[in-house]
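Undergrad: Please work out how this folds:
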Amino acid sequence: MTLLLVIIALALGLITYNNPKNGLLVLVASLPAYLLRTELLGVPTTLLELMGLVFLLAWLLRVRKLPFRDLNNFFGLSLLLIVAAATLSVFVAPNVMAALGVWKAFFIEPILLMLVIREMIFTKQVRVKELFLALGVSALVISLVGVIQWITGMGIPVPWDIERRITSLFDYPNAVGLFLGPIIVIGTLSVVITKGWERIFWISASTLSLIAVIAAQSEAALVALVATFIIAGLTHKKTRIASLAATTILILITTLTPALFQKLTLHDYSGEVRRSQWTETAELLKNHWLLGAGLSGYPTALAPYHEATEYEIFQYPHNILLNIWVELGLLGVVAFGLLGFILIQTARQKPSRAQIIALFVLLEMTIHGLVDVPYFKNDLSLLTWLMIAITLSTYARPKTR
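TA: A predicted model of the protein is given here:
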């Protein structure tokens, strides 16, 4: 298995060296490749990590320059603080080796890839719509596998098979919503601005992806999608009234439907689990407010505070703020807060259509992250930084339109 994965990664390197754009598109379309895991020289890794590393090396050999220009600004400062927080958190963690794995897979490699992608977008080596299409191909594969699971009932792992909650290629149902939700945003908004085969492609990809999310019963993803599209509608004059009407109707439906109201106010079983997690995490942070628990250290650090023994201890607190705080400490919260401020400022400076779509993708991930973990996975961390690269591809540079 290891040899095969190395060969695949090296093949990507050859593609990248001959044509960096094609190499990048293959990499972006291969985000679920992290599911193929192995060890290389005793170090745990994934196919996606190997592909990302080989892509970076091949790109550097081809271009022979570092993608570090235009970082003498708040964006560069936010990156420096994030890397500093992640590095410090390696030494705070109870298991340094596990922390190093998170450090390289969720921070260092994705950030380096973001810088390269940002450079390629600005120098017009790749078009954003091509990156979106690569993600759409990935979504088609994931959703098709999921829909087949749903129809046949085959391949759904225990215990999700009891409720027929599909997992597609992933290990658990919510991973389907976490991955496909952002791409549904891309696809739905792209339908409005594309024509011909691209529109047909995005209608197909978005529809199948939505069916897969519904079949996975990923309620948080569905809520995040609805909220994102309502906000998107409110920001556009032509759809503002319709969005306000939809919001009013949804509020009425929610208020008059006890089961739905219970879910949205986190008073169902899943909501009780989340509220219990957050309460215990708050107690943990009272004593570890500065440094957090370290990378991958949350389960160990939470154990002394875990009183609701009827619930398991999860890998993360399932809230975007708490996730960052326990993993990266207060410095990480400040760093990501600064990055978020920069993204919001970009949204106020007449962004391009591609940048607007990327911003709404990040919004959907943030809303979903109120009750889940939208970043600390190999595919999601790279997807996050891809959207940041698109949004900030012209940050601190003269815009050419």
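
Undergrad: Every contact and neighbour count from this point should use C-alpha atoms.
TA: Noted.

Undergrad: What segments of this structure are strands?
TA: Secondary structure of the chain (DSSP state E): strands located at 37-40, 43-46.

Undergrad: list the helices and strands the first one packs on?
TA: For strand 37-40, the contact count by 3 or more CA pairs under 8 Å, 6 or more residues apart in numbering; DSSP states H and E identifies helix 2-18, strand 43-46 as packing neighbours.

Undergrad: what sits up against the shortest one?
TA: Among residues not part of strand 43-46, those counted as contacts by CA atoms under 8 Å, 6 or more residues apart in numbering are A33, Y34, L35, L36, R37, T38, E39, G101.

Undergrad: What subset of those is buried?
TA: In terms of neighbour count (16 or more other CA atoms under 10 Å), the buried residues within those are A33, Y34, R37, T38, G101.

Undergrad: between the residues you listed, which is closest to S143?
TA: A33 (15.1 Å; CA to CA).

Undergrad: Please determine how far the nearest residue to the closest one once chain neighbours are set aside is located from F261.
TA: Nearest residue to A33 in three dimensions, chain neighbours excluded: L48, at 5.0 Å (CA to CA, 6 or more residues apart in numbering). Using CA to CA, to the nearest Å, L48 is found at 40 Å from F261.

Undergrad: ok, those two, which is more surrounded?
TA: L48 (25 against 16; other CA atoms under 10 Å).

Undergrad: Distance check, that one against V92.
TA: From L48 to V92 the distance is 27 Å (CA to CA).

Undergrad: run this one through as well so I can compare:
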Amino acid sequence: MQQLQDYIQHANLLAGAVALSFMLLLYLVWLSGIALLPLVVFVVPLALYGYWQTFVKPWLWVALIAVGSFLGNIMHLLPEGVIPLTLFQLFLFTAVFSILLRRLIERDFNFRMMGFEAEIILFLGLIFLSLIWAPDAPDGFRDGVRVLISIFFLYLVFNEVKRTHEIKMVLIALVVVAVFLGAYGVYQNVTNVGDTVRNMLGGGRFLRGRVTGTTTDPNRFATMFFIPMAFTACIILSKKQLSHKVMAFVAFMVMSGGIIVTYSRSAWIGAILMLLIIAWYYRNVKLFAYLGLVVIAVLIAFPQFTFTLLNAAQRFLDITAGSADDSSRIRLLLGLAAIGMFLDSWFIGVGFRGFVESFTNYYSLHESIGVAEPHNVLYTVMAELGLIGIVLYGFIMFKIFRVAWLNIRLTETEDEKIIALTCFSTIVAFFVFYQFYGGGLNDNNFWLVCALAFSLYYVGKAKSTPDPDELPPAPSLTPSGGGTPSRETGLPSNPTA
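TA: Have a look, this model is predicted:
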């Protein structure tokens, strides 16, 4: 009877969840103003089946949220709304509702901790406390909430992805989406030769045709390729099957083209360092040789792509020269202003998101060509949150790097090694990228790969810690052969012959 009551209770909850989701879908269709009723008839059953699967396999929500984070940079569901609705927001809100519902049904109230909760709480508390003296408190509060949501996303992924297979499936989903984005970017660039030629004639200043997405930011868009490129590069150099290597190589080449046509030098530096780490680990540079051969083949097949590669090479060589644009000089001004804010505020900081307002106290917008946003996460934290903020941020990053590095040393299977190296090299790439660009605290893709690294670490801990129910019972008496029973095995440590 109790089982029947539980079944009825679960069925009612699931039916309510399905009905609510169906109404949400119809509401979105109605808002779109497009006659999608025939499509809904086919999509709804598939969506309901997928929704049911998320109760059986909770990690599917993580894959959907991650995919939404990627696709959210090229499409908006409600672009005319006050706040454009993205796939990331839709999947995140739905996932929170479904996960809470499932945990209530299963009476699962376990919540895993990552080991730096004290630093996270203090850092978030400092962000909101600094709004008291911040010059633009409303803007700081809005960005503080975004950081809070990113941290929430970090713990959501960590608590829902608990197996190596689940991590691998999330990474595969990201590869599929990144291949689509890379192919889209390459196609747009190759078919717009005029933009590429004007880019070259403009000496790197014009840069039309950069793949940007809805954020109009090619640099942030380029970071979408970090995780899938690292994953496919590891597969290529690993001991996986040849068929897996071939598919990974094709995907890697498409994504390489995608990151090139963004013309993001900061992303290029991060990606190159990421690939060097992978090549160093495997003691294998074949990946770069293959890349060179494919580039030659592409130039022969598509001569118009020559302009793109030449312009990309010019952009890369101008990183330190400063001949093509003033980005290097502007970054220097921003760094000097950050040091001034740190010292003039008596190491307390100017308040979260106070960098932009305080920058004009040191340099005019004419000197920085209208740029006042910080382009380095370290000096941003130092200038806005002071000495305490940079120390807390340093502790958080140290623990993230430590866990990611320990994964490489402690993994056993080939899949675990691929995932561990993917996470570590990608974290390095993101960290390097945000030394040249702003906004590192609320990048969901960075926190995603950090969560996957911690999930893999806890998979290893679970494997090394056997279930007490599966341990053999310890003997109550010393065996006749003599010796003291071992604590681990229950066998005598010094058996006699």
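
Undergrad: still on that earlier bit, would you convert the strands of the first structure into CSV that also reports distance to T255 of the first structure?
TA: Shown next, in CSV, are the strands of the first structure (distance: least, CA to CA, whole Å):
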stretch, distance to T255 of the first structure
strand 37-40, 45
strand 43-46, 45
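
Undergrad: Indicate which one of these is closest to G52 of the first structure.
TA: Going by CA to CA, the one of the strands of the first structure nearest G52 of the first structure is strand 43-46, 9.9 Å.

Undergrad: how big is the offset of that closest one relative to the second structure?
TA: Following superposition, strand 43-46 of the first structure is found to deviate from the second structure by 6.5 Å on average (mean CA distance after the TM-score superposition for the first structure).

Undergrad: May I see the buried residues of that strand?
TA: For strand 43-46 of the first structure, by 16+ other CA under 10 Å, it's T45, T46.

Undergrad: ok, now stretch 363-370 of the second structure?
TA: Across stretch 363-370 of the second structure, burial judged by 16+ other CA under 10 Å covers S368.

Undergrad: Quick one: residues in contact with it.
TA: I330, L333, A337, V371, A372.

Undergrad: can you check stretch 131-149 of the first structure too?
TA: Contacts for stretch 131-149 of the first structure (CA under 8 Å, 6+ apart): 25-26, 28-32, 155-156, 166-169, 176, 180, 183, 186-187, 202, 205, 208-209, 211-212, 215.

Undergrad: try stretch 427-434 of the second structure
TA: 223, 226, 266-267, 269-271, 273-274, 375-377, 401, 440, 446, 449-450.

Undergrad: ok so, going back, deepest of the helices and strands packed on strand 37-40 of the first structure, which one?
TA: Among these, ranked by average contacts under mean count of other CA atoms under 10 Å, first place goes to helix 2-18 (a mean of 18).

Undergrad: list the contacts for the corresponding residue of the second structure for G153 of the first structure?
TA: Taking TM-score structural alignment, G153 of the first structure has N192 as its aligned residue in the second structure. N192 of the second structure makes contact with G209, according to CA under 8 Å, 6+ apart.

Undergrad: Kindly provide the distance from N192 of the second structure to I260 of the second structure.
TA: 15 Å.

Undergrad: Might you report the residue contacts of the residue nearest in space to the middle of the second structure?
TA: Closest to where the C-alpha atoms of the second structure average out (CA atoms, centre = their mean) is N445, at 1.9 Å. By CA under 8 Å, 6+ apart, the contact set of N445 of the second structure is A66, S69, M224.

Undergrad: Residue in the first structure paired with it?
TA: Using TM-score structural alignment, N445 of the second structure sits opposite L383 in the first structure.

Undergrad: That match and A308 of the first structure: what is the separation?
TA: Following CA to CA, the distance that separates L383 of the first structure from A308 of the first structure is 34 Å.

Undergrad: For K350 of the first structure, which of the helices and strands packed on strand 37-40 of the first structure is the nearest?
TA: helix 2-18 (32.9 Å).

Undergrad: thinking again about what came up before, what subset of the contacts of N445 of the second structure is buried?
TA: Using 16+ other CA under 10 Å as the threshold, A66, S69, M224 are the buried ones among those.

Undergrad: ranges for the helices of the stretch 301-450 of the second structure?
TA: All helices of the stretch 301-450 of the second structure, identified by DSSP state H, counting those that start in this stretch, fall at 305-321, 327-344, 355-359, 377-410, 414-433, 444-464.

Undergrad: got CSV for those, with distance to A183 of the second structure too?
TA: What follows is the helices of the stretch 301-450 of the second structure, written out as CSV (distance: least, CA to CA, whole Å):
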stretch, distance to A183 of the second structure
helix 305-321, 14
helix 327-344, 28
helix 355-359, 36
helix 377-410, 30
helix 414-433, 21
helix 444-464, 20
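
Undergrad: from these, which stretch is densest packed?
TA: helix 414-433 (a mean of 24).

Undergrad: quick one: it to helix 444-464, angle?
TA: Here helix 414-433 of the second structure runs at an angle of 150 degrees relative to helix 444-464 (axes from the mean of the first three to the mean of the last three CA atoms, to 10 degrees).

Undergrad: how far is helix 414-433 of the second structure from where the chain is centred?
TA: For helix 414-433 of the second structure, the separation from the chain centroid amounts to 11 Å (computed by CA atoms, centre = their mean, to the nearest Å).

Undergrad: Please apply the same query to stretch 39-57 of the first structure.
TA: 19 Å.

Undergrad: Stretch 98-115 of the first structure now?
TA: The answer for stretch 98-115 of the first structure is 14 Å, by CA atoms, centre = their mean.

Undergrad: what's the matching residue for L92 of the second structure over in the first structure?
TA: In the first structure, L92 of the second structure lands on G52 (TM-score structural alignment).

Undergrad: surely its match meets I111?
TA: No: G52 of the first structure is beyond contact range of I111, at 10.9 Å (criterion: CA atoms under 8 Å).
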